[in-house]
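Enquirer: what's the 3D shape of this:
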Amino acid sequence: MSLVLDASAQDLLFREARTANTFTDEPVTDEQIQAIYDLVKYAPTAFNQQPLRIVLVRSAEGRERLVKHMAEGNQPKTSAAPLVAILAADNEFHEELPTQFPHFPQAKDLFFSERSVREQAATLNGSLQAGYFILGIRAAGLAAGPMTGFDAAGIDKEFFPEGDHSVLAVVNIGKPGTDSWFPTRSPRLAYDEVVTTV
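Expert: Below is the predicted model:
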């Protein structure tokens, strides 16, 4: 193997990590989420954009508001997870770009004038950040249950009524519970099925 990361870390992040469907009732703290974010915020995006916005759903009222927009099969596990995070793209992320940013003039030209360009960039880079966030959850010794089975327009209206955010995913977070995984892992495509050289 030509990987620098040691085998146990590879297993923690990828080989042995699974999408969790059930969780224990052990709480997930704000300190854990902050540690996760403070790690993954350094991961690469185009122009170092940071359009990801995270809403932690902790209250019973917030959970009720969210669950009604989840697909039927996702409602029970979203109701029961210790913590649920709504991951969204801020379509006005350009307002947070630092003016000392080396490519600020080009970024300003790209993102300040065309909303469609900003939305495309926010979706792409916010999705990258969402993937990093899930790996960060695994790095913290927790399990993630990312979902896209929901009414996106409903969640956007419910949690982002100003119209400037677009939900990307909803992630259940916690320690894996009983029968947390499906009995067999879904197959993955082999290297030769994915990689070509030109």
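Enquirer: Please make it C-alpha for all contacts and neighbour counts, starting now.
Expert: Fine.
Enquirer: doesn't Ile173 fall inside a helix?
Expert: No - counting by DSSP: H, G, I helix; E, B strand; the rest coil, one finds Ile173 to be strand, located in no helix.
Enquirer: if I look at Ser166, how far off is Leu12?
Expert: 30 Å (C-alpha to C-alpha, to the nearest Å).
Enquirer: Ignore what I typed, I meant Asp164.
Expert: Counting by C-alpha to C-alpha, the gap from Asp164 to Leu12 is 35 Å.
Enquirer: the more surrounded of the two?
Expert: Counted by other C-alpha atoms under 10 Å, Asp164 and Leu12 do not tie: Leu12 has more neighbours, with 17 against 14.
Enquirer: what sits against Gly141?
Expert: Going by C-alpha atoms under 8 Å, 6 or more residues apart in numbering, Gly141 touches Leu12, Lys175.
Enquirer: Following up with a second sequence; could you model it the same way so I can compare the two?
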Amino acid sequence: MSSGETILKQLFAEARSQNGWNAEQVSDDELAAAYEVAKWGPTSMNTQPMRVVFLRSTAAKERLKPALSPTNVEKVMSAPVVAIIAYDLEFYKELPRTFPHRPNAQEMFVGNTALVDSTAFRNGSLQAAYFMLALRAVGLDVGPMSGFDPARVNADFFAESSVRVNFICGIGHGDAAKVFDRLPRLSFEDVASIL
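Expert: Below is the predicted model of the structure:
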């Protein structure tokens, strides 16, 4: 098997969303290494709106616990690290630094709530997907979840800021015994048209 095939299996074909975790810890260096890979993924106008809060301690996870759906409590509490993946609605304030060849780029976003919201959410979601793939690339497993109360997470973690939660993601080394059977995927013909 070629190295390319091995990488594709690691990132996609054999990778699974985790429902449980073993006790092996995740280092700050591993998280930083994954970000250093993911940061190169493209976003429109290099907006880079993703923000992440990593919860490692039991006390930090306890803060999140009241916002969780009951089915996600054990997945969160047992994960070595839980990432609150969010996006910054004031991403455009960084554009003079991140998109310097267009010095007035931020002006198109000021006061344009619809454009800000769609740009932040779309590009933050792209970055989050890059980040999950990068976590897999550095040898970690992920368990993304959307079963939580966003208003509560925003109030508890992002109060009086321009940051909003997108989703929550467990990070660690998965417990293979807790992985669900592989679910069907739609085929190319189901999702694509070529004009």
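Enquirer: tm score of chain vs chain?
Expert: These two chains, once laid on top of each other, score a TM-score of 0.94 by TM-score structural alignment, normalised by the length of structure 2; 193 aligned residues with a C-alpha RMSD of 1.5 Å.
Enquirer: what ranges do the helices span in structure 1?
Expert: With DSSP state H as the criterion, structure 1 has helices at 7-10, 30-40, 60-67, 75-80, 104-111, 115-139, 152-159, 191-194.
Enquirer: quick one: which of those helices is nearest Leu52 of structure 1?
Expert: Judged by C-alpha to C-alpha, the one of these that comes nearest to Leu52 of structure 1 is helix 115-139, at 4.6 Å.
Enquirer: How about residues contacting the closest one?
Expert: Residues from elsewhere that reach helix 115-139 of structure 1 (C-alpha under 8 Å, 6+ apart): 12-13, 17, 33, 36-37, 39-41, 43, 45-46, 49-52, 87-94, 110-112, 143-144, 146, 168-169, 173.
Enquirer: just the buried members of those residues?
Expert: Neighbour-count burial (16 or more other C-alpha atoms under 10 Å) applied to the contacts of helix 115-139 of structure 1 gives 12-13, 17, 33, 36-37, 40-41, 45, 49-52, 87-94, 111, 143-144, 146, 168-169, 173.
Enquirer: Restricted to strands, list the residues you listed.
Expert: Of those, the ones assigned to strands by DSSP state E are Leu52, Leu87, Ala88, Ala89, Asp90, Ala143, Ala144, Pro146, Leu168, Ala169, Ile173.
Enquirer: show me what contacts the last one?
Expert: Right, Ile173 of structure 1. Phe23, Val28, Ala81, Pro82, Leu83, Val84, Ala85, Ile137, Leu142, Ala143, Ala144, Gly145.
Enquirer: could you measure it against Phe14 of structure 1, distance?
Expert: In terms of C-alpha to C-alpha, Ile173 of structure 1 sits 17 Å off from Phe14 of structure 1.
Enquirer: again, but for the first one
Expert: Remark: distance between Leu52 of structure 1 and Phe14 of structure 1 (C-alpha to C-alpha) = 22 Å.
Enquirer: now do the fourth one
Expert: Here the criterion is C-alpha to C-alpha. By it, Ala89 of structure 1 lies 25 Å from Phe14 of structure 1.
Enquirer: how far away is the residue nearest to the spatial centre of structure 1 from Pro102 of structure 1?
Expert: What sits nearest the mean C-alpha location of structure 1, by C-alpha atoms, centre = their mean, is Ala130, with 2.8 Å. Look at Ala130 of structure 1 and Pro102 of structure 1: by C-alpha to C-alpha, they are 25 Å apart.
Enquirer: Look at Ser166 of structure 1 and say how many residues are nearby.
Expert: The burial count for Ser166 of structure 1: 24, using other C-alpha under 10 Å.
Enquirer: Looking for the alignment partner of it in structure 2.
Expert: In structure 2, the residue paired with Ser166 of structure 1 is Arg164, using TM-score structural alignment.
Enquirer: Please look at that match and Phe158 and confirm they touch.
Expert: Yes - when contacts are counted by C-alpha atoms under 8 Å, Arg164 of structure 2 is listed as touching Phe158 (6.7 Å).
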